[in-house]
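Undergrad: need a structure here:
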Amino acid sequence: MSDSSPLEADATTATETNVTETKPLPRVTLKPRRALPFFGRHPWVFAGAISRIEGSPEPGTEVILQSDKGEFIARGLFNANSNIRVRLYSWEETQELDDAFWTQRLEQAVALRESVGLLDSLESTGCRLVFSEADQLSGLTIDRYGEWFLVQFSSLALSLKQDLVIRFLKERFSPKGIWLRTEKGMREAEGLEIADQLLDGDPPPEHFFLEENNIRYGMSMVTGQKTGFYLDQRDNRLAVSRYVKNHRLLELHCYTGAFALNAIINGEAQSVLAYDSSQSAIEQAKANAELNGVGNRIQFETGKAYGVLEQLKADGEQFDSVILDPPKMARHRSGVKQALKGYFSLNRLAFDVLKPGGILVTCSCSGLISQLDFQQMLASVSQHTGRHLQILEQRGQPADHPVSPSCPENHYLKCFICRVL
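TA: Sure thing, here's the model as predicted:
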């Protein structure tokens, strides 16, 4: 039998509860001379930068990051399964990463897209609603197509907030459906045990018709590459169209034909020969050309870029414009040198089929390749070929793919419009 009274028991329980509530967060301490990038708000703390961890945080646990001298730096989420041990989200010491915090961050991302008019139409537009690090939500990407939303997690820790993300989208937009897309390599990199699936509402339609720059595209949210469509090249496709009037144009890595269609419809190009290694992409590109009534002016073929360029050179073909938009070539820092060699070879071959004074549009979506790296690669091609190159425009990402200067890796898209003499 207990000697304490009911009142004393209640007080003891309240004290225990208060202790639980004020239990200090686990602390992650950095090695000496490793703190500067994180004071500068870079959100990725790699395992190699960490000296010790106080506590036993589970994946998704909120932690405090501190310098080797014990100085507070930021709050983040922990994941022992990832080489990015901590993703940082707040540099305010007293700001808890609670539901209100995540909801506010999501609302801030939506407000940007609203302010630039990208959420005006519910029927047929596409927009990136959340762009990971640039929206201070490292590990979360959300795309909107009409009344469907595609959610993609590249962080195990943030994927544990899935229910909150779904609730926010439902309350804010009343979508027809929310679909989960997974990114190649994330299962291994983050320990993510998720697969593409319906999260809420109705599944996306088998074919969705998207409108962009007064052009209609058929695309699939479920089976299309990445999240179905390359929204990030929206403004660049229109910009390129200003340079190709009456041109005979070659496009490599055309996917579903967006650059080609802009060249014909908005740029009044004479004709386009376009290649992609994916047969399903080529079939969709042909359908898109027919949908817009220009199927007779664009020839879509299956082929791999390097082989196609070598054959066109052997055949003596020459074009007024060449567009190169290859997939990501560098996924890890160890692969940057090899990727730059790949970009050099691709652009070198493009020079061989480009008429004097022709337009070269060359792109990179490798975040580990900087703007300067890419420009220096082009300088090497110019030097090697003995052909003078003029950069007319250096372009990047549109407003729904903003860039955080604290995380250079999210400035991934480079699009150079050049004249080659």
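Undergrad: alpha carbons only for contacts and neighbour counts from here, please
TA: Noted.
Undergrad: State the distance from Ser321 to Cys365.
TA: 20 Å (C-alpha to C-alpha, to the nearest Å).
Undergrad: the more surrounded of the two?
TA: Neighbour count, other C-alpha atoms under 10 Å: between Ser321 and Cys365, Ser321 has more, with 26 against 21.
Undergrad: you'd agree the more buried one is up against Val353?
TA: No: the criterion here is C-alpha atoms under 8 Å, and Ser321 misses it with Val353 at 9.1 Å.
Undergrad: Tell me the secondary structure at the nearest residue to Leu119 once chain neighbours are set aside.
TA: Leaving aside its chain neighbours, Leu119 sits nearest to Arg113 (6.3 Å; criterion: C-alpha to C-alpha, 6 or more residues apart in numbering). Assigned by DSSP: H, G, I helix; E, B strand; the rest coil, the conformation of Arg113 is helix.
Undergrad: count of residues packed around Arg113?
TA: Considering only other C-alpha under 10 Å, Arg113 is surrounded by 19 other residues.
Undergrad: Repeat that for Gln299.
TA: Applying other C-alpha under 10 Å, I find that Gln299 has 17 neighbouring residues.
Undergrad: Would you verify that it is located in a strand?
TA: Yes: membership of Gln299 in a strand is supported by three-state DSSP.
Undergrad: Proceed likewise with the subsequent sequence, for comparison:
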Amino acid sequence: MVTFNLMQPTSASTDASHWQIRTRPNRHFPFLSRHPWVLASTLAHDTLRPILKSDASDQALQASADDSAQPTTPQPKYGDVVDLLDHDGNWIARGLINPESRLRIRLYVFAKELAIDSQLWSSRIDQAVARRRLMGTANPEGGERLIFSESDLLSGLIVDRYADCLSVQFTGAVLLPFAEHLVQEVQAAAAKHGTPCTKVLVRMDEATVKHEKVSEDDLRQLESLTSIEETDSTVWYQHNGLEMAIDLQDGQKTGGYLDQQNNHAAAAAYMKGRRVLDICTYTGGFALAAARAGASEVVAVDSSERALAIAQRNAERNQLTNVRFEQGDCFHDLKERHQRGEQFDAIILDPPRFAGSRKQTEAALRAYTRLNASAVDLIPPGGILVTCSCSGRVSRSDFLNMLVDVGRKRRRDLVVLESRGPSPDHVFAISCPESDYLKCIVVQVM
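TA: Prediction:
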């Protein structure tokens, strides 16, 4: 069981808390380019061995790398430090291991002299928040992403700010031994850089708990870092000039979709005077922006009754009467509207992620094709289609080629007006192309 003595760094000074392992032959090249994810299939598991106190010097580390590797007992626990070596024993990087996860190691440093400790986390967190301030002074009542996992060299940690509340999501169990320190440092950095936060919600979603093999005890200890009551998990914040509510406890991701904040505003610029259909509206980001921009009517659809209740509440808070909300499945809803002969001057598609892994990419592209073709059927010549994908496994070129296929099948010309990505607080790391995930394409349908 992980011990949450979180102000103490995990280091090579403790027996069997620092390990080393080699890659399989010719499987080390992504890590030379500083990619942070080491899958279990990449590793030569029989080379795993501990680095003990007596091996702490660089000389001993190199000597141990050159020794014949033997299976080791005991086995590491998640959050232990591990040095990654290539198959020939050359040092590559240092990370944290989870022996139960398919994503076996998350890499954090690529210089041998750097330790993975509380000082590293404090520095990385401060740099991440300061990076957002390069764009100017933040709105204390607004929303923003402060830490974006791999993109901020903090794989396994996502932090969003909604007004004075931090929503902290752990996506990797390897960070649990540091959780308390990480949360404290995020609060300190937010205050230092002009957006103090008095409330914190800390969570790990069910899928991550399952895949990372997190125990119930460790999950309870993680969630104990939350400083808001469950009955007080709805937070109001300013979003493109609107007052918006999100549910931090039960909402998707960290509660909202801050990555689409700028796209909500950009899409709204095309909606004045148009009849608009917003598919997968969630809490109404695209729909309310379109209504506020002067759309003649907005019909917003989502499968979640809970999300629609919040969206309705948001509309009422902002006194928007030209929008109505309906519950339905995205595919069935579009099909039924086509059968009824409905048309819309603009349609917005912001579906959930269709591809969670590389092997799901082809199925995801088929789903996008079906969804977008159904939308095009409802749009008269000259109308607008705003179509989005948050599937990191689907590249921008793949997504655009999907639209080419839609145009061919429907015998319509599709003219791209804008090809957009996430809001700039959602930075991405060149070394981790998966972090460049969001596509938002504004198209005129001819």
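Undergrad: contacting residues around the equivalent of Glu362 of the second structure over in the first structure?
TA: For Glu362 of the second structure, the aligned residue in the first structure is Lys337 (criterion: TM-score structural alignment). Residues in contact with Lys337 of the first structure (C-alpha atoms under 8 Å, 6 or more residues apart in numbering): none are found.
Undergrad: change it to 10 Å
TA: Residues in contact with Lys337 of the first structure, defined by C-alpha atoms under 10 Å, 6 or more residues apart in numbering, are Ala330, Ile369.
Undergrad: Could you check which helix or strand contains it?
TA: Assigned by DSSP states H and E, Lys337 of the first structure belongs to helix 336-352.
Undergrad: Report all helices and strands that the helix or strand just after that helix contacts.
TA: Proceeding N to C from helix 336-352 of the first structure, the next assigned helix or strand is strand 354-364, under DSSP H and E. Helices and strands touching strand 354-364 of the first structure, by 3 or more C-alpha pairs under 10 Å, 6 or more residues apart in numbering; DSSP states H and E, are helix 234-241, strand 248-252, strand 319-324, helix 336-352, helix 371-385, strand 389-395, strand 414-420.
Undergrad: list the buried ones in strand 354-364 of the first structure?
TA: Leu354, Lys355, Pro356, Gly357, Gly358, Ile359, Leu360, Val361, Thr362, Cys363, Ser364 (16 or more other C-alpha atoms under 10 Å).
Undergrad: Can you find the partner of Glu434 of the second structure in the first structure?
TA: For Glu434 of the second structure, the residue aligned by TM-score structural alignment is Glu409.
Undergrad: now do Cys390 of the second structure
TA: For Cys390 of the second structure, the aligned position in the first structure is Cys365, judged by TM-score structural alignment.
Undergrad: ok, for that match, nearest residue in space, not its chain neighbours?
TA: Leu413 (4.5 Å).
Undergrad: if we can go back for a sec, do you know which of the helices and strands packed on strand 354-364 of the first structure lies nearest Ile84 of the first structure?
TA: helix 336-352 (19.0 Å; C-alpha to C-alpha).
Undergrad: the inter-axis angle of that closest one versus strand 248-252?
TA: Between helix 336-352 of the first structure and strand 248-252, the angle comes out at 160 degrees (axes from the mean of the first three to the mean of the last three C-alpha atoms, to 10 degrees).
Undergrad: what's the average distance of helix 336-352 of the first structure to the second structure?
TA: After superposition onto the second structure, helix 336-352 of the first structure sits on average 0.8 Å from its aligned residues (mean C-alpha distance after the TM-score superposition for the first structure).
Undergrad: Excluding covalently adjacent residues, which one is nearest to the residue nearest the centre of the first structure?
TA: Centroid check for the first structure by C-alpha atoms, centre = their mean gives Phe131 as the closest residue, at 6.8 Å. Leaving aside its chain neighbours, Phe131 of the first structure sits nearest to Thr141 (5.1 Å; criterion: C-alpha to C-alpha, 6+ apart).
Undergrad: What is the aligned counterpart of the one you found in the second structure?
TA: Aligning on TM-score structural alignment places Thr141 of the first structure opposite Ile158 in the second structure.
Undergrad: part of a strand, is its match?
TA: Yes: assessed with three-state DSSP, Ile158 of the second structure lies in a strand.
Undergrad: and it, what does it touch?
TA: Here Ile158 of the second structure is in contact with 145-152, 167-171, 253-254 (C-alpha under 10 Å, 6+ apart).
Undergrad: Strands of the stretch 1-150 of the second structure, start to end?
TA: Under the criterion DSSP state E, counting those that start in this stretch, the stretch 1-150 of the second structure contains strands at 18-23, 37-39, 43-50, 80-85, 91-97, 103-109, 143-148.
Undergrad: Look up how far Arg27 of the first structure lies from Lys69 of the first structure.
TA: In terms of C-alpha to C-alpha, Lys69 of the first structure sits 13 Å off from Arg27 of the first structure.
Undergrad: tell me how far stretch 243-255 of the first structure is from the chain's mean position?
TA: Remark: stretch 243-255 of the first structure is offset 24 Å from the chain centroid, using C-alpha atoms, centre = their mean, to the nearest Å.
Undergrad: Can you state the residues of the second structure onto which it aligns?
TA: Using TM-score structural alignment, stretch 243-255 of the first structure lines up with residues 270-282 of the second structure.
Undergrad: Pull out the buried positions in the matching stretch.
TA: Across stretch 270-282 of the second structure, burial judged by 16+ other C-alpha under 10 Å covers Tyr270, Met271, Lys272, Arg274, Arg275, Val276, Leu277, Asp278, Ile279, Cys280, Thr281, Tyr282.
Undergrad: what's the closest of those residues to Asp117 of the second structure?
TA: Proximity of these to Asp117 of the second structure (C-alpha to C-alpha) peaks at Tyr282, which lies at 38.7 Å.
Undergrad: Much appreciated, bye for now.
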